[in-house]
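# what's the 3D shape of this:
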Amino acid sequence: MTVGTGIDLHAHSNASDGTDTPAELVRAAADAGLVVVALTDHDTTAGWATAAAARPTGLTLIRGAEISCRWHGAQPAVSLHLLGYLFDPTYPPLADELDRVRAARTVRGERIVDLLRADGVDITWDEVLGYAAGGTVGRPHIAQALIRAGLVASTDEAFRPQWLGQRYRLPKDDLDVFTAVRLVQEAGGVTVFAHPLANRRGRTVPDSMIVELAAAGLTGLEVDHVDHDPAERAHGRRLADDLGLVATGSSDYHGSHKTVGLGANTTSVAGYEQLIAKAHGVPPL
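Have a look, this model is predicted:
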């Protein structure tokens, strides 16, 4: 497969915690000059059909999801995200796990709102559900409620330690990362470890764990990401080379919830073609 430049393999719609609809997202990707965009909403494939129907001519759509995972090799376990691409969404073991993780997100979100309200914060669960608009509930939806209440000025401020970054952050029932890699493989897809070195987001895993994950079938590392500094990018690229993994780059676009734009980081044509060659679940569109 021959493609042009402009390949962004990590973007969110309002099927999870982005602000663009799936249709708006694919149109925005084309307007940004991308030739490939991956729709990777958190723990859901709900936006796939709408994005596919609205896909502009000349834009390739990669259907995927960002899966909430946990590594149990440390105590407490480390939260991390796995990008799954081109898997069969009807594969029952994977579909069931994604259903469970989405339900856990909802429970966590309601508990966070309860904690905030107990401290006198004037937001409601119904309001947060309204911001989610039927999509997977995430902390950015709670952040919108905090902005409306005049307590923070932006989503970034809402994610600071005194708010959703620490004080009102609760764990959720994520999927074991090794199980996630296996299930995506069984469903015909490929996996990339999202922002694996982003220390500013919280704890990260040791390189030895990534070695184990590569041996278990991981396909790539998201190296070029807004939350990786130059040293982290260089380290990630060396690690990917050493392990025979695809080094990817992407925006992690969330619409107006974040300032980063589509195409802020991109994946090479060679890396993209390596990912496509390894997948056999659902094809690019």
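# Please count neighbours and contacts with C-alpha atoms only from this point.
Fine.
# Could you list the buried residues of stretch 182-200?
By neighbour count on 16 or more other Cα atoms under 10 Å, the buried set for stretch 182-200 is 182-198.
# Could you do stretch 217-236 as well?
217-229, 232-233, 236.
# now the strands for this structure?
7-11, 36-42, 60-71, 78-85, 175-176, 190-193, 220-224, 246-249 (DSSP state E).
# Let me have the ones you listed in CSV, extended by distance to residue 20.
Output for those, formatted as CSV (distance: least, Cα to Cα, whole Å):
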stretch, distance to residue 20
strand 7-11, 10
strand 36-42, 11
strand 60-71, 16
strand 78-85, 19
strand 175-176, 27
strand 190-193, 23
strand 220-224, 23
strand 246-249, 21
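# Of all those, which one comes closest to residue 146?
strand 36-42 (21.3 Å; Cα to Cα).
# Restricted to helices, list the buried residues of stretch 182-200.
182-186 (DSSP state H).
# just curious, which of those is nearest to residue 139?
residue 184 (25.2 Å).
# which residues sit in contact with that closest one?
84, 87, 94, 190-191 (Cα atoms under 8 Å, 6 or more residues apart in numbering).
# and of the strands of the chain, who's closest to residue 22?
strand 36-42 (7.9 Å).
# okay, now residue 96: neighbour count?
11 (other Cα atoms under 10 Å).
# And for the one 4 residues further on?
When neighbours are counted by other Cα under 10 Å, residue 100 registers 15.
# ok, back up a step: nearest to residue 52, out of the ones in helices among the buried residues of stretch 182-200: which one, please.
Checking these against residue 52 by Cα to Cα gives residue 184 as the nearest, at 20.7 Å.
# And the closest one, how far from residue 223?
Using Cα to Cα, to the nearest Å, residue 184 is found at 21 Å from residue 223.
# With residue 129 instead?
Residue 129 sits 33 Å away from residue 223, going by Cα to Cα.
# do the same with residue 132
Counting by Cα to Cα, the gap from residue 132 to residue 223 is 29 Å.
# next one: residue 46
In terms of Cα to Cα, residue 46 sits 27 Å off from residue 223.
# Residue nearest the middle of the protein, spatially speaking?
residue 66 (3.6 Å; Cα atoms, centre = their mean).
# Quick one: neighbours of residue 41, just the number.
Per other Cα under 10 Å, the neighbour tally for residue 41 reads 30.
# here's the other one to compare against:
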Amino acid sequence: MRIDLHAHSTASDGTDSPAELVRNAADAGLDVVALTDHDTVAGHAEAAAALPAGLTLVPGAELSCRLDGISLHMLGYLFDSDEPELARERELLRDDRVPRAQGIVRRLNELGVPVTWERVRELAAGSVGRPHIAAAMVEAGVIDDVSAAFTAEWIGDGGRAHVGKHELDAFEAVRLIHRAGGVAVFAHPLAVKRGRCVPESAIVRLAEAGLDGVEVDHYDHDPATRDRLRGLAADLGMLTTGSSDYHGTRKPCPLGLNTTTPDAFAELVGRATGAEVLRG
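Next comes the predicted model:
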């Protein structure tokens, strides 16, 4: 059984539509895929309507969070998408995306980068984000690939053209996901390639506050990091997951690159009370 619990569609910063995503997941030989777009559940209905026979869809979202001044992402699975408190917070997170992206474009223009807001919006079929700005920079010939944008030179955290954003307190994210009947998993917690990460002591604090699991098997975690996280999760009694963090053609990580064990998946589903998996 092949289970991938982290994937994005055009509802946020992926390049596959939600319908394309589930079809591609089936073609990749997956049995289970989670749709976890950034701060939105807008793609769930389309994905469910296009669900191929034999594929199970896990509705979820990846929430933009902050802890001790450091940005992080929290995966919420199988929560009630209509629960008002969590729905309001997702709306606040989404609403901040446009002015933030516009601010980044302005800063890039001041640095002489010929990127336009109009082109960024064209590239963002759904919710706009930094990957769309990075793609516009590649088109303009400023950088060779999307990853080159996420540095101090350009739009990485603390970079010359970086603009801050509204982020949800990580402890509050865990509380809200649980309030909506969902399961909370810390996404790529030690992905140091992306910038500053919280220390392992912060993961302990989150576990004490009810964090259900950590995403261990991820392309931004080397083998030693995976071993450390797996040991920490065992000590804390947390679930461990694996995933591709698929974004279509925007990132070099195919569906099913990393997977979650059937036992961990069964426990995750068993903890959820807000929503059910959808079976094709």
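# follow-up on the earlier one: can you tell me which of the contacts of residue 184 of structure 1 lies nearest to residue 141 of structure 1?
residue 84 (23.3 Å).
# Is there a neighbour count for the aligned partner of residue 116 of structure 1 in structure 2? I'd like the number.
Matched by TM-score structural alignment, residue 116 of structure 1 corresponds to residue 108 in structure 2. If you count neighbours by other Cα under 10 Å, residue 108 of structure 2 ends up with 21.
# With residue 31 of structure 2 instead?
18.
# next one: residue 118 of structure 2
The burial count for residue 118 of structure 2: 9, using other Cα under 10 Å.
# now residue 141 of structure 2
By the criterion of other Cα under 10 Å, residue 141 of structure 2 has 12 neighbours.
# Now which residue in structure 1 aligns to it?
Match for residue 141 of structure 2 (TM-score structural alignment): residue 150.
# Kindly report the same for residue 30 of structure 2.
By TM-score structural alignment, residue 30 of structure 2 lines up with residue 34 in structure 1.
# again, but for residue 221 of structure 2
Match for residue 221 of structure 2 (TM-score structural alignment): residue 228.
# residues in contact with that match?
Counting by Cα under 8 Å, 6+ apart, residue 228 of structure 1 makes contact with 195, 197-198.
# Likewise for residue 77 of structure 1?
Counted by Cα under 8 Å, 6+ apart, residue 77 of structure 1 has contacts 70-71.
# State the distance from it to residue 166 of structure 1.
When residue 77 of structure 1 is compared with residue 166 of structure 1 (using Cα to Cα), they lie 16 Å apart.
# Residue 168 of structure 1 against residue 114, yeah?
No - using Cα atoms under 8 Å, residue 168 of structure 1 is not in contact with residue 114; the gap is 9.9 Å.
# mind listing the helices for structure 1?
So, for structure 1 - with DSSP H - the helices run 22-31, 48-54, 92-118, 125-132, 139-148, 155-158, 177-186, 207-215, 230-243, 269-278.
# nearest to residue 16 of structure 1, of those?
Of all the helices of structure 1, helix 125-132 comes closest under Cα to Cα, at 7.2 Å.
# which bit of structure 2 covers that closest one?
Counting by TM-score structural alignment, helix 125-132 of structure 1 pairs with residues 117-124 of structure 2.
# Pull out the buried residues from that stretch.
117, 120-121, 123-124.
# Also stretch 198-213 of structure 2?
Under the neighbour-count criterion of 16+ other Cα under 10 Å, stretch 198-213 of structure 2 has 198, 203-204, 206-207, 210-213 buried.
# Just the closest of those residues to residue 262 of structure 2, please.
Out of those, the member with the shortest distance to residue 262 of structure 2 (by Cα to Cα) is residue 213, at 14.7 Å.
# pretty sure that closest one contacts residue 188?
No - applying Cα under 8 Å as the test, residue 213 of structure 2 and residue 188 come out as separate, 11.0 Å apart.
# So residue 171 of structure 2 versus residue 184 of structure 2, what's the distance?
10 Å.
# What residue, apart from its backbone neighbours, is nearest whatever residue of structure 1 lines up with residue 2 of structure 2 spatially?
Using TM-score structural alignment, the equivalent of residue 2 of structure 2 in structure 1 is residue 6. With Cα to Cα, 6 or more residues apart in numbering as the criterion, residue 6 of structure 1 has its nearest non-adjacent residue at 4.4 Å, and that residue is residue 34.
# how many neighbours does that neighbour have?
Around residue 34 of structure 1 there are 22 residues (other Cα under 10 Å).
# Next: residue 95 of structure 1.
Residue 95 of structure 1 has 18 neighbouring residues, counting by other Cα under 10 Å.
# Mind telling me what it corresponds to in structure 2?
Match for residue 95 of structure 1 (TM-score structural alignment): residue 87.
# ok, the closest residue to that match other than its chain neighbours to residue 161 of structure 2 distance?
Counting by Cα to Cα, 6+ apart, residue 81 is the residue found nearest to residue 87 of structure 2 once chain neighbours are left out, at 6.5 Å. To residue 161 of structure 2, residue 81 of structure 2 is 34 Å away according to Cα to Cα.
# Repeat that for residue 256 of structure 2.
Taken as Cα to Cα, the span from residue 256 of structure 2 to residue 161 of structure 2 is 34 Å.
# Give me the more crowded residue out of the two.
residue 256 (25 against 22).
# Run through the residues that contact that one.
Contacts of residue 256 of structure 2 by Cα under 8 Å, 6+ apart are 2-4, 28, 30, 243-244.
# quick revisit: contacts only, for the match of residue 30 of structure 2.
Residue 34 of structure 1 is in contact with 5-8, 59, 263, counting by Cα under 8 Å, 6+ apart.
# The same query, at a cut-off of 7 Å, please.
Each residue near residue 34 of structure 1 by Cα atoms under 7 Å, 6 or more residues apart in numbering is listed here: 6-7, 263.
# hmm, back to that, alignment lookup: the residue nearest to the centre of structure 1 to structure 2.
Using TM-score structural alignment, residue 66 of structure 1 pairs with residue 62 in structure 2.
# you'd agree its match is up against residue 34?
No - contact between residue 62 of structure 2 and residue 34 fails when scored by Cα atoms under 7 Å: they sit 10.6 Å apart.
# Name the nearest residue to residue 97 of structure 1, ignoring sequence neighbours.
Distances taken as Cα to Cα, 6+ apart put residue 175 closest to residue 97 of structure 1, at 7.2 Å, once the chain neighbours are dropped.
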